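In: Mind looking at a prediction? Sequence and model below.
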Amino acid sequence: MAEKRILMIAGDFVEDYEIMVPFQMLLLVGHKVDVVSPGKKAGEQVATAIHDFEGHQTYTEKRGHNFTLNATYAGVTADAYDALVIPGGRAPEQLSTDESVLDLVRAFVESGKPVAAVCHGPQLLAAAGVIKGKKISAYPACRAEVLLAGAEYQSVPMDGAVTDGQFVTGPAWPAHPAWIGQFLKVLGTQITP
């Protein structure tokens, strides 16, 4: 299997599991993953939040770990990577106000490279205007944004995922096995015992 270079973009209060688990899983299968955040350098950290489903109308939020970035945002280009991952949490809402982030997302999509987004991550895809006509899953609270961006919102179980061409999306961290598995297929990653 050829190593793929994957960019993961995050910001403060990214969902803890949605940055930690994919980062570790993609490294485990032999890919190189750079995690960046606008205005931050390698070695700096983003704060994370833990979102849990405890029987309320929506998730609860608790302070998570700090995640240490392993690459610097300044100068990052889609040309240097094979794919993009956008974890959820509250970070995508803030990231969607940064035009340089939106331009970066557009560059990945325009080049036809695989793009995975989980939970609130599709907010960034919607803000970049790149999902019109695509089947996209997201956390149910993001449904309106996905629809307003012209995509077909896919309501799947919390442990489900959807692939439409280069896009792989899931509604929340319980979907990690589904979306990571689908993303690896889109990447062409084969895992053999």
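Out: On my side now, so go ahead.

In: use CA for all of it now, contacts and neighbours both
Out: Will do.

In: Please enumerate the strands of this protein.
Out: Assigned by DSSP state E, the strands in the chain fall at 5-9, 14-15, 32-36, 45-52, 60-68, 83-86, 115-118, 135-136, 152-153, 162-164, 167-170.

In: List the contacts of residue 33.
Out: Neighbouring residues of residue 33 by C-alpha atoms under 8 Å, 6 or more residues apart in numbering: 5-8, 23, 26-27.

In: Second structure follows, compare the two:
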Amino acid sequence: MAAKNILMLVGDFGEDYEIMVPFQALQAVGHQVHAVCPGKKAGDYVMTAIHDFEGHQTYSEKPGHRFALTHDFDAVQPASYDALLVPGGRAPEYLRLNPKVLEVVQHFGKAGKPIAAICHGAQILAAAGVLEGKRCSAYPACRPEVEQAGAHFAEIEVNAAVTDGNLVTAPAWPAHPAWIAQFLSLLGTRLTL
């Protein structure tokens, strides 16, 4: 297996599990993951938020961890990466307003490189215009944006994921086993136990 270079777009109050778990899991199997955030440099951090499903009409939110960035956003050259990872949480709602974020995402979409997005990460994909004709899952509250972007919203269980071409998506962090496994498949990663 050849190690892949993966770009991860994060921001303040991104979902803690959706940042930490794939960041660590992908490195554990040998991939390089470069975590970047607009307006920040390597060594800076983003504050995460923990979202939980506790029986309310929507998820609850609690303070998460400080997540240290590994690289400078301003130095990102999308062509040097094999895949893109977009966690959810509240960060996507403002990251999608950054023109360079959209340009980066568009590069991966046009090049047909693997893209993994979870939860509210679909907001960035919708804003970048890379969902047209795709089957895409997201947190249910993002359904209108997914559909307005020309995608088919995948109504799947919270612990499931869906792959359509170069895109793997899931509704929220309970889907990590399925979502990460499908992303690894897109990356060509074969694990033997």
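Out: That came through fine. Predicted model, so just to flag it, every value in this text is computed and none were measured.

In: just the contacts of residue 33 of the first structure now: which is nearest residue 49 of the first structure?
Out: residue 23 (15.9 Å; C-alpha to C-alpha).

In: May I see the strands of the first structure organised as CSV, with distance to residue 176 of the first structure added?
Out: Below are the strands of the first structure laid out as CSV (distance: least, C-alpha to C-alpha, whole Å):
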stretch, distance to residue 176 of the first structure
strand 5-9, 15
strand 14-15, 13
strand 32-36, 17
strand 45-52, 14
strand 60-68, 18
strand 83-86, 12
strand 115-118, 9
strand 135-136, 16
strand 152-153, 19
strand 162-164, 12
strand 167-170, 8
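
In: Quickly compare those and say which is most buried.
Out: Highest mean neighbour count among these (mean count of other C-alpha atoms under 10 Å): strand 14-15, with a mean of 31.

In: once aligned to the second structure, how far is that strand on average?
Out: Mean deviation of strand 14-15 of the first structure relative to the second structure after superposition (mean C-alpha distance after the TM-score superposition for the first structure): 0.4 Å.

In: So what touches that strand?
Out: Taking C-alpha under 8 Å, 6+ apart as the rule, strand 14-15 of the first structure contacts 46-51, 64, 87-92.

In: do you know how far residue 166 of the second structure is from residue 58 of the second structure?
Out: Distance, residue 166 of the second structure to residue 58 of the second structure, by C-alpha to C-alpha, to the nearest Å: 30 Å.

In: So the two - more neighbours on which side?
Out: residue 166 (18 against 12; other C-alpha atoms under 10 Å).

In: give the contact list for the more buried one.
Out: If you count contacts by C-alpha under 8 Å, 6+ apart, residue 166 of the second structure has them with 112-115, 186.

In: What separation do you get for the spatially most central residue of the first structure and residue 190 of the first structure?
Out: Of all residues in the first structure, the one closest to the mean position by C-alpha atoms, centre = their mean is residue 86, 1.8 Å from it. From residue 86 of the first structure over to residue 190 of the first structure the distance is 22 Å, taken as C-alpha to C-alpha.

In: do residue 46 of the first structure as well
Out: Applying C-alpha to C-alpha to residue 46 of the first structure and residue 190 of the first structure gives a distance of 31 Å.
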